[in-house]
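Asker: Fold the following.
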Amino acid sequence: MKGSAQDHRDGLIVEIIDRNGLTGLGDAAPFPGLHKESLQDIIDEFKNIYPIFSELDSQSGSDIWQILNSLPECSPSLRFALDWAFVELKSAKTKLSPVTILGSDNISEVFINGLLTGSPAEIVESAKKLFSKNYQSIKVKVATHAIEEEINLIKELNELFGGKISLRLDANQSWKFDEAVKFGKAVKSTNIEYLEEPCSNPELFENFYRETKIPYAFDESLLQNTVNQMKNFDGLKTLILKPAVLGYLSKTRDWVNWAANQNKGIVFSSTFESGVGLRAICNLAAAYGTNGLAHGLDTFNWLKEDITIPAFSAINNSIDLSNQSFQLKRNKLKKIHEHAF
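Answerer: Predicted structure coming up:
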């Protein structure tokens, strides 16, 4: 991710327990190269802000947004964990699902896209396996091989599946504008849903769309914009929301509302969190994701082991939210701080 290869993930699990023994869990796992804060940063930060929690009103009668707005400011990855822990605690207190707590209909199934990397040959073989599991969307990282190779790859994938799988491509702003246009013009007749961050200069994304007619998606570019600054670009089709990067759930909700008003799609995506974080993002996708769109939550397939029992998983291309009970593998965790209010 963002040019950073990792062979393991570390993170901080925040557990809030009320006087009745009800709990809420959150996952703070900064990703090197994506988050500015480190794991040690958020551990130190948490130790500094925890006394404020004793002043919070998290009773069942309080509005969840009132509770979240009263939390102290902190770095994005930690804030995501804290916000979600309080959503879970609210859910436990009220016996309502997190999706209902967030103010949405109680959806119990979330579809996911497959994430493919590697050589073109490896991507083709992986795509065939996903197709056999009824995946309807696959995401392919581009701008990692020669352009001609990737043009041939996209054409081959399109021919293999006959338009039955939508292709989500992600260039991570790695191409120059001319390179992006060359690629786009060569593959514009294929079943591309959108191209994330097509070139290195976001100001040229609209020019890319005009040249190629391929819609694009914002991911990293969202961090350089606010809801109040954002324009309704013609070529912009979808916002890719990473809650662990946005941090505040209120920011996530603001982007969801903006997208709804501008008729843009919302796709949620993970940053290789544990099952705790993935369940949180899955609930957000159920609450706020655009109906019918698959979400970028298959990163669990890249983890050798989860810290939850059962491990976060999908059945073919969907995740069942009807039963969200799980336990932590506490033997895999190290307690670093505890405070009673």
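Asker: When you work out contacts or count neighbours from here on, use the C-alpha atoms and nothing else.
Answerer: OK.
Asker: Can you point out the buried residues in stretch 147-165?
Answerer: By neighbour count on 16 or more other C-alpha atoms under 10 Å, the buried set for stretch 147-165 is 147, 150-151, 153-155, 157-158, 165.
Asker: again with stretch 48-65
Answerer: The neighbour-count check on stretch 48-65 (16+ other C-alpha under 10 Å) flags 50, 58, 64 as buried.
Asker: want to throw the residues you listed into JSON lines with distance to residue 214 and secondary structure?
Answerer: Listed next are the buried residues of stretch 48-65 as JSON lines, based on distance: C-alpha to C-alpha, whole Å; DSSP: H, G, I helix; E, B strand; the rest coil:
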{"residue": "50", "distance to residue 214": "47", "secondary structure": "helix"}
{"residue": "58", "distance to residue 214": "46", "secondary structure": "coil"}
{"residue": "64", "distance to residue 214": "39", "secondary structure": "helix"}
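Asker: Tell me the one of those nearest residue 335?
Answerer: residue 50 (15.1 Å; C-alpha to C-alpha).
Asker: quick one, what contacts the closest one?
Answerer: residue 339 (C-alpha atoms under 8 Å, 6 or more residues apart in numbering).
Asker: excluding its backbone neighbours, what's nearest the most centrally placed residue in the chain?
Answerer: The residue lying closest to the centre of the chain (C-alpha atoms, centre = their mean) is residue 269, at 1.9 Å. Leaving aside its chain neighbours, residue 269 sits nearest to residue 296 (4.3 Å; criterion: C-alpha to C-alpha, 6 or more residues apart in numbering).
Asker: One more sequence to fold, the one below, so I can look at both together:
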Amino acid sequence: MKPLHADICRYEVPFTAPVTVRSVLLASREGLLLRLKCEGATAFGEIAPLPGLHAESLDEATSALAAFIPELSRLNLNSSDERRRLLDEATLPPSVATGIEMALVNLAALTTGSLPSFPGAFPPASKIPVNALLAGKPEAVLERAAKRYAEGFLAFKLKVRKGQLDEAIASIRAFHEAFGDKAELRLDANQSLDFDEAVRFGKALPPGSISYIEEPLTDTALIPEFHAATGLPSALDESLWQRPALLDEIGPTPLGALVIKPNCIGGIQRSLDLAAKARRMGLQAVFSSAFESSVSLGLYALLAAVSSPTPAASGLDTASFLADDLTDKPFAAPDGRADPAAAWRDSQRVKPGMIETIASWRL
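Answerer: Purely as a prediction, here's the structure:
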């Protein structure tokens, strides 16, 4: 069913501790919710560009969203084909396109009383694994890893920072000694290392200690050479939207995974299309968030659940970094796994006191 009413709502949620994104220090997470209503249903989609990651600011996203909302009146059935055509005709920042599509997908599902459905998708897995985030000094990394492992987490992700490589190597060695092949460790360098230091770092790691390293190089095109020098597989994340053609140029051999952030890729169906391409290339499709609220995490969990018969561990542990959340029941993976159907249903139960309506339309 097509939406009849639209609201833009704004929110701000503090982090449990300041978060650094590409040298930008953030004390809180700010964003928007697009609230769509029709007879008998209210649905939400999240628009949350992350400073340091997205090109668009929150104010720019707000303006783009407000300018687009009248176009929603052109929808007839709110079908997947209609949504794609409407969004493809627009020029929208990726976070805005994703939030609009999210709200429309959610509205279509809520009006039928079913889970969101996607063309060509697999039946949703009943559970999806989630990787736990690690940070800090080696002692803190190992302490958090041991705690999350005891809870049931079997996949972990550690940030690798330029200028702190010795510390990262110590953390990786300690993790490998503690867990061996009982737990998976992924790294993320956020395109921070030049080629020579990345190779030195890679050669210093114990054999078999990591699954892959996300975006190890400032020049992503050198990933094949990095793989030849170290034997380590990489994963593409930022490059997927910064330089999309590189995926085909690099090919699957030096890669282990594609890390898919829908609000950077620019849409829900685009993200599923990319996951399908990863599967055809023999790579993991790892759905990941950009510190969004549980409104997004619920749908992302469902995307991971329908993207593969055996979903890879997703990067959705970011809710644990928020001091509060927008939903009555925040996203959780209590045993290292999340229930995607329950997470999606919970994602649409937003606490009114957490959001402020700043604009409204009758469509």
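Asker: quick revisit: nearest to residue 315 of structure 1 among the buried residues of stretch 48-65 of structure 1?
Answerer: Nearest to residue 315 of structure 1 among the buried residues of stretch 48-65 of structure 1, with distances taken as C-alpha to C-alpha, is residue 64, at 31.0 Å.
Asker: ok, the closest one touching residue 89?
Answerer: No: shown here, residue 64 of structure 1 and residue 89 do not form a contact pair, counting by C-alpha atoms under 8 Å, at 10.0 Å.
Asker: any idea what sits nearest the residue mapped onto residue 73 of structure 2 from structure 1, other than its immediate chain neighbours?
Answerer: Correspondence of residue 73 of structure 2 to structure 1, assessed by TM-score structural alignment: residue 54. Residue nearest to residue 54 of structure 1 in three dimensions, not counting chain neighbours: residue 341, with 5.4 Å by C-alpha to C-alpha, 6+ apart.
Asker: residues near the one you found, how many?
Answerer: Using other C-alpha atoms under 10 Å, residue 341 of structure 1 has 11 neighbouring residues.
Asker: Next one: it from residue 47 of structure 1, what distance?
Answerer: Distance of residue 341 of structure 1 to residue 47 of structure 1, given as C-alpha to C-alpha, to the nearest Å: 14 Å.
Asker: Kindly reformat the buried residues of stretch 48-65 of structure 1 as JSON lines and extend each row with distance to residue 229 of structure 1.
Answerer: Formatted as JSON lines, these follow (distance: C-alpha to C-alpha, whole Å):
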{"residue": "50", "distance to residue 229 of structure 1": "33"}
{"residue": "58", "distance to residue 229 of structure 1": "33"}
{"residue": "64", "distance to residue 229 of structure 1": "27"}
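Asker: which one among those residues gets closest to residue 23 of structure 1?
Answerer: Out of these, the member with the shortest distance to residue 23 of structure 1 (by C-alpha to C-alpha) is residue 58, at 11.7 Å.
Asker: So which residues of the stretch 1-150 of structure 1 form helices?
Answerer: Secondary structure of the stretch 1-150 of structure 1 (DSSP state H, counting those that start in this stretch): helices at 39-49, 64-69, 76-94, 98-101, 120-132, 147-161.
Asker: what's the closest of these to residue 246 of structure 1?
Answerer: helix 76-94 (6.0 Å).
Asker: Could you tell me where the closest one falls in structure 2?
Answerer: Aligned using TM-score structural alignment, helix 76-94 of structure 1 spans residues 94-112 in structure 2.
Asker: in the matching stretch, what counts as buried?
Answerer: For stretch 94-112 of structure 2, by 16+ other C-alpha under 10 Å, it's 94-111.
Asker: can you list contacts of that stretch?
Answerer: In contact with stretch 94-112 of structure 2 (C-alpha under 8 Å, 6+ apart) are residues 1-3, 33-37, 40-49, 61, 64-65, 78-80, 83, 87, 115-117, 262-268, 299.
Asker: And the buried ones among the residues you listed, selectable in PyMOL?
Answerer: Buried members of those, defined by 16+ other C-alpha under 10 Å, are picked up in PyMOL with:
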select buried, resi 1+2+3+33+34+35+36+37+41+42+43+44+45+46+47+48+49+61+64+65+78+80+83+87+115+116+117+262+263+264+265+266+267+268+299
